[in-house]
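> pasting the structure only:
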């Protein structure tokens, strides 16, 4: 499910990003976040994803903002996330755009205030 490259502060998440794996996902994200000032998270080969993952991700983005850290989240299948954002009513909390290479999409949290 996860692959951490601590040297470059990169974390790759794949497989089932669901409530059943929420604690493990939280632990992996928190570890990556604590060990780097600007961690990068890559979401690839996702088999299943649910709203619990979006809640975890948004919480991490809010925490990063409070601590003046920058977190980058990339996904290779933006349509998968778009569908979940709309279905769960989260579309006002995230923005998805192509990264500089054009191969992945960057997921950004929208923070008010």
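All right, it came through fine. Please read all numbers here as calculations on a predicted model, not as lab measurements.

> when you work out contacts or count neighbours from here on, use the C-alpha atoms and nothing else.
OK.

> helix, strand or coil for residue 54?
Under DSSP: H, G, I helix; E, B strand; the rest coil, the three-state class of residue 54 is helix.

> distance check, it against residue 83.
Going from residue 54 to residue 83 by CA to CA, to the nearest Å gives 12 Å.

> element containing residue 73?
If you go by DSSP states H and E, residue 73 is part of strand 72-75.

> my bad, should have said residue 82
helix 78-88.

> in terms of neighbours, single out the busier of residue 54 and residue 83.
Using other CA atoms under 10 Å as the criterion, residue 54 and residue 83 rank with residue 54 on top: 20 against 12.

> next up, the contacts around that one.
For residue 54, no contacting residues are found, by CA atoms under 8 Å, 6 or more residues apart in numbering.

> ok, structure two:
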């Protein structure tokens, strides 16, 4: 009568996976999310007051987002855009630049 070998095979597989995890080389840093400054220091400065809905900011204090996916956003609907103002991610009117909603803090410029 033969005994099943699957418990031994499972233990051997577990040992192999454990050894592989212990001897694996270090993983490289994630690429593509480097911080690129595209505005003056005030647009990413969290010490600035939180922007409010309806504010009209000077153009030199706004960083218009060109790659919303890097911030976890989809492409904005027609007539809208995203920007970083005072260290916060905001949704703006594409025509006049008024802030329509404040989404969340964004202490770094990613695009």
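Cool, got the structure. This one's a predicted model, so the numbers in the text were calculated from it and none came from an experiment.

> give me the TM-score for this pair.
Overlay of the two chains. TM-score (TM-score structural alignment, normalised by the length of the second structure): 0.24; 49 aligned residues with a CA RMSD of 4.7 Å.

> hang on, residue 15 of the second structure in a strand?
No: Residue 15 of the second structure: not assigned to a strand; according to three-state DSSP it is helix.

> against residue 3 of the first structure, how distant is the nearest residue to residue 10 of the first structure once chain neighbours are set aside?
Excluding the flanking residues, the one nearest residue 10 of the first structure by CA to CA, 6 or more residues apart in numbering is residue 40, at 4.8 Å. Separation of residue 40 of the first structure from residue 3 of the first structure (CA to CA): 12 Å.

> identify the contacts common to those two.
Taking CA under 8 Å, 6+ apart as the criterion, residue 40 of the first structure and residue 3 both touch residue 11.

> okay, now residue 61 of the first structure: neighbour count?
Look at residue 61 of the first structure: counted by other CA under 10 Å, it has 21 neighbours.

> correction: residue 34 of the first structure
Neighbour tally, residue 34 of the first structure, other CA under 10 Å: 11.

> helices and strands around the strand holding residue 73 of the first structure, which ones?
Other elements packing on strand 72-75 of the first structure under the criterion 3 or more CA pairs under 8 Å, 6 or more residues apart in numbering; DSSP states H and E are strand 40-49, strand 105-109.

> let me have the ones you listed in a markdown table, extended by mean neighbour count.
Formatted as a markdown table, those follow (neighbours: other CA atoms under 10 Å):
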| stretch | mean neighbour count |
| --- | --- |
| strand 40-49 | 17 |
| strand 105-109 | 21 |
